[in-house]
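S.K.: Take this sequence and fold it.
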Amino acid sequence: MNEEQRLQGQQVKDTTPSDKKSEKDYSKYFQSVYVAPSLKDAKKRGKEEIKYFKDFNIPEEYMGMGNGKKFYIRTYGCQMNEHDTEVMAGIFMALGYEPSETTEDSDVILLNTCAIRENAENKVFGEIGHLKSLKQERPDLLVGVCGCMSQEESVVNRILSKHQHVDMIFGTHNIHRLPQILKEAYMSKAMVVEVWSKEGDVIENLPKVRRGNIKAWVNIMYGCDKFCTYCIVPYTRGKERSRRPDEIIQEVRMLAAHGYQEITLLGQNVNAYGKDFDDINYGLGDLMDELRKIDIPRIRFTTSHPRDFDDHLIEVLANKGNLVEHIHLPVQSGSTDVLKIMARKYTREQFLELVRKIKAAIPDVALTTDIIVGYPNETEEQFEETLSLYREVGFEAAYTFIYSPREGTPAAKMNDNVPMEVKKERLQRLNTVVNEMSAEALKKYKDRVVEVLVEGESKNNPDVLAGYTRRSKLVNFKAPKTAIGKIVKVKITDVKTWSLNGEMIEELETAEVK
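M.R.: Got it, this is the predicted structure:
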């Protein structure tokens, strides 16, 4: 990739082609705006220096830009996207904007997008279409698309050609540039596109508006270097780059001081944390060992990769304390042959050995997973291996998906030779096992007393409160609203497939919870 291709983004001005141009021609016309994800180029990455910035500051010229204006962010996808939304909301409010609950009374609307599944992209394009009439009614409204979809060449080209009411497009690496992007969008009569093909820098002390004051997400690293053949993340999020330990520890201590009861450490491949450090030998196990000394009741992490789940991390997690007994461990398939096609770089046997180690160290651990069915060339026998592995491990829950190709990934070039009706039938059979195993895992909670972090009212009944156990089991129970935000003891009275019902018997002082 030459330097001309390494565009850090540029403004699209008077370059709109005529309506007679085909979409294919249109894509070529805007080729200079964005560099397509390339497996060959991406695997060569790493030579670019990742810069660390200790402090984020908004230039004086942008202060007050949002006075009297409101913003609205709709978030799709994973917890990382949710956390990015928290950061963007923090920047908006630092600029003087106020949050809005609806699109109708907003001055800026952002769609923070997900590229993992085709269905997620379809939802976004549907919403972009719905916003066109709102933009026509209110020409001063700014509409923006950001997040992982913005890092895909085909998405950028589609927006440029078919959705010209969008005012700005920016990617995952340049969220900190939101003030500058907004300024450009206000001043320009054409769409502003700033999608960086360079790797993102690590910028500390970004403002955040956290959702609630009970649970918090803490980003510890960005990107992924695994290049599973089905996954777009290495292209949309860039290479693995870790925050420094002292910055993370300081952030967690601050959250503890503000009364947060639970934090989740985030990373696309969270247990690869620290592998990119060249000055210290420090990994996720070391970080967790330090964080467990902080006075905060619960600490989780997601999402981990089996390849990077080392013995030291298992040893630290076995100490428990505020480190919970729940691990999300995506396996994706139970067949070694399919795992090889997926480029997961472990076998069925290696995964089962990892599970054995974890269970030996943490006998009461709850394991959950992700599984894809109907991968190219998956046979009936290979699918049966997934079912048998699920039972053998004893997973207690799973996110299950039908394979769908993502443009720009190696799998998209494979012959998708599993008919859709077969994919759907396999998903149904897998979900039957998932439901059965979940119900079986919850049976053991009947008549037991569990500790529940109360998050708020139940979605289905405002008279019922809801929260989660250390092992991430949903519990619904009646209790006074004063219990919200606290860890309480609940006796389980009824067991369902995916949740538990109970009666609160005691409020706990969170400082005493072990």
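S.K.: contacts, neighbours, all on C-alpha from now
M.R.: Will do.
S.K.: What are the neighbouring residues in contact with the residue nearest to Tyr282 when sequence neighbours are not counted?
M.R.: For Tyr282, ignoring the flanking residues on the chain, the nearest one in space by CA to CA, 6 or more residues apart in numbering is Gly274 at 5.5 Å. Neighbour list for Gly274: 241-242, 281-284 [criterion: CA atoms under 8 Å, 6 or more residues apart in numbering].
S.K.: Kindly recompute the last result at 10 Å.
M.R.: 220-221, 240-245, 280-287 (CA atoms under 10 Å, 6 or more residues apart in numbering).
S.K.: please give me the structure for this one as well, since I'd like to look at both together:
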Amino acid sequence: MLMAMRYHIWTEGCQMNEADSAKLAAGLARLGYQEASRPEEADLAVVNTCVVRQKAEDRAISYLGYLRHLKEKRNPGMRIAVMGCLVGPRVDDLKARLPFVDIWARPQDFDAILRELVPENDLGGEFWPETFPEPRGPTAYVPVVHGCNKFCTYCIVPYRRGRERSRTIEDVRREVAYLCGRGVREVTLLGQTVEAYGKDLPDRPDLGDLMAAIHDTPGLLRIRFLTSYPKDMTEHIVRSVAELPKVCEYFNIPVQAGDNEVLARMRRGYTVEEYLEWVDRIRELVPGCAITTDVIVGFCGETEKQFQHTLDLLERVRFDKVHVAAYSPRPGTIAWRQMEDDVPHHEKMRRLHAVEAVQERIASEINAALVGTVQEVLVEGERGGKPFGRTRSNKLVHFPGEARPGELVQVRVTRASAWSLQGELVAAAAPAGS
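M.R.: The predicted structure is shown next:
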């Protein structure tokens, strides 16, 4: 009996990459491939890459080196495919650098990989049925707008993922219904700038319209969205969060810097004052919401005083979580071409650790205030014999007791740290599938 071909996908980077990998896996399953838990067992090894930071690119190149060793020493029949943001318009340079790679695919170009595996069907033409990813738990990412039109000076994404392209509401609705029919209870709507959704569609629906359209999907209990671009946030979107019961009170709004001169060099398109106006308005319309952000330290020309303005912003806003990164030049970006990377590495690291220290204190204080409260938790799985899940504000909660993935339960918070909560089960709020 013939053995089924096996694949393994290694994914680096953002939630969009995770969603892309899941969709490719569904396409491979349609072709009869089975998933291998390790690359050593695979006939096809796929590397889904990220180049937003140098470290992410380095990890992908290192992993490709390991796959080359596997292919040359142990499995000469293995095919290696590379997809994601490493694959830019000058793919010939990559082919020369990495000649052992068999297949190259630009972001979202899943068919480039599938075509290489099955060039034609029995009728002599290509046929790719509509493919939705198979869920691996009660939560799922659903890309709704691809690409980015912003061209921030430090960012490579627009050059690799292209201009903003929205899916239709009906297309998204079909995927959400498919996922919920297979056990998903929470969907996160994804976009590099998710509030740009619909601007390129004929009727110009916005993210609020999309959330309303999927809100009553059978089985769906929660809706989230990310990542937000401050200038694209609208009153209608914020009011949709406030008024639609299934939409979680959670906003991820990258600020990147707390100084107006730095923001201008980044070409972010807003000032600190404008950002703060939106934060205040969001908290007015959605009381108790969680707001998280991204920060880049050590960007070109950032002085100590300008960095202190970023620390001041953290104290002013009191974010629930901050993802901080040291600036690393990305070839092809405006900053790489036109600006000097003049902040020393050791100073970037000092500033990064300073942000982490301030944010750890703030997050500890925010989470400590939740001790004694009862939180709605969507159970996602089990670790160390204890269920875990997330609150509507995206806080990770561990608790003892009986609870299955996909259930909504009530948990009283008993302990808190900057990173997670501990609690005790109070009652089940809604069973899986309700």
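S.K.: After alignment, which residue of structure 2 pairs with the residue nearest to Tyr282 of structure 1?
M.R.: Matched by TM-score structural alignment, Gly274 of structure 1 corresponds to Gly198 in structure 2.
S.K.: now that match, what's its secondary structure?
M.R.: coil (DSSP: H, G, I helix; E, B strand; the rest coil).
S.K.: Next, find the distance separating it from Arg239 of structure 2.
M.R.: Separation of Gly198 of structure 2 from Arg239 of structure 2 (CA to CA, to the nearest Å) stands at 17 Å.
S.K.: Also Met16 of structure 2?
M.R.: According to CA to CA, Met16 of structure 2 and Arg239 of structure 2 sit 25 Å apart.
S.K.: Of these two, which one has the most company?
M.R.: The residue with more neighbours, out of Met16 of structure 2 and Arg239, is Met16; 23 against 14, by other CA atoms under 10 Å.
S.K.: list the contacts for the more buried one?
M.R.: Going by CA under 10 Å, 6+ apart, Met16 of structure 2 touches 22, 84, 107-108, 141-144, 146, 189-192, 226-227.
S.K.: just so I have it, where are all the helices in the stretch 101-250 of structure 2?
M.R.: Secondary structure of the stretch 101-250 of structure 2 (DSSP state H, counting those that start in this stretch): helices at 110-117, 157-161, 169-180, 207-214, 235-243.
S.K.: possible to save these as JSON lines with distance to Pro254 of structure 2?
M.R.: Compiled in JSON lines, these are given as follows (distance: least, CA to CA, whole Å):
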{"stretch": "helix 110-117", "distance to Pro254 of structure 2": "29"}
{"stretch": "helix 157-161", "distance to Pro254 of structure 2": "15"}
{"stretch": "helix 169-180", "distance to Pro254 of structure 2": "25"}
{"stretch": "helix 207-214", "distance to Pro254 of structure 2": "18"}
{"stretch": "helix 235-243", "distance to Pro254 of structure 2": "16"}
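S.K.: nearest to Ala403 of structure 2, of those helices?
M.R.: Distance to Ala403 of structure 2, taken as CA to CA, is lowest for helix 169-180 among those, at 19.1 Å.
S.K.: Please point out which parts of that closest one sit buried.
M.R.: Neighbour counts over helix 169-180 of structure 2 (16 or more other CA atoms under 10 Å) mark 169, 172-173, 175-180 as buried.
S.K.: and what of stretch 391-399 of structure 1?
M.R.: 394-398.
S.K.: Filter those down to the ones in helices?
M.R.: In helices, defined here by DSSP state H, there are no members of these.
S.K.: Mind telling me the two of these farthest from one another?
M.R.: Pairwise distances across these peak at 10.9 Å for Gly394 and Ala398 (criterion: CA to CA).
S.K.: Quickly list what's touching both of those two.
M.R.: Common neighbours of Gly394 of structure 1 and Ala398 (CA under 10 Å, 6+ apart) are 367-368, 434, 437-438.
S.K.: What is the neighbour count of Lys28 of structure 1?
M.R.: By other CA under 10 Å, 11 other residues sit near Lys28 of structure 1.
S.K.: in the strand or helix carrying it, what counts as buried?
M.R.: Assigned by DSSP states H and E, Lys28 of structure 1 falls within helix 23-29. Neighbour-count burial for helix 23-29 of structure 1 flags 26-27 (criterion: 16+ other CA under 10 Å).
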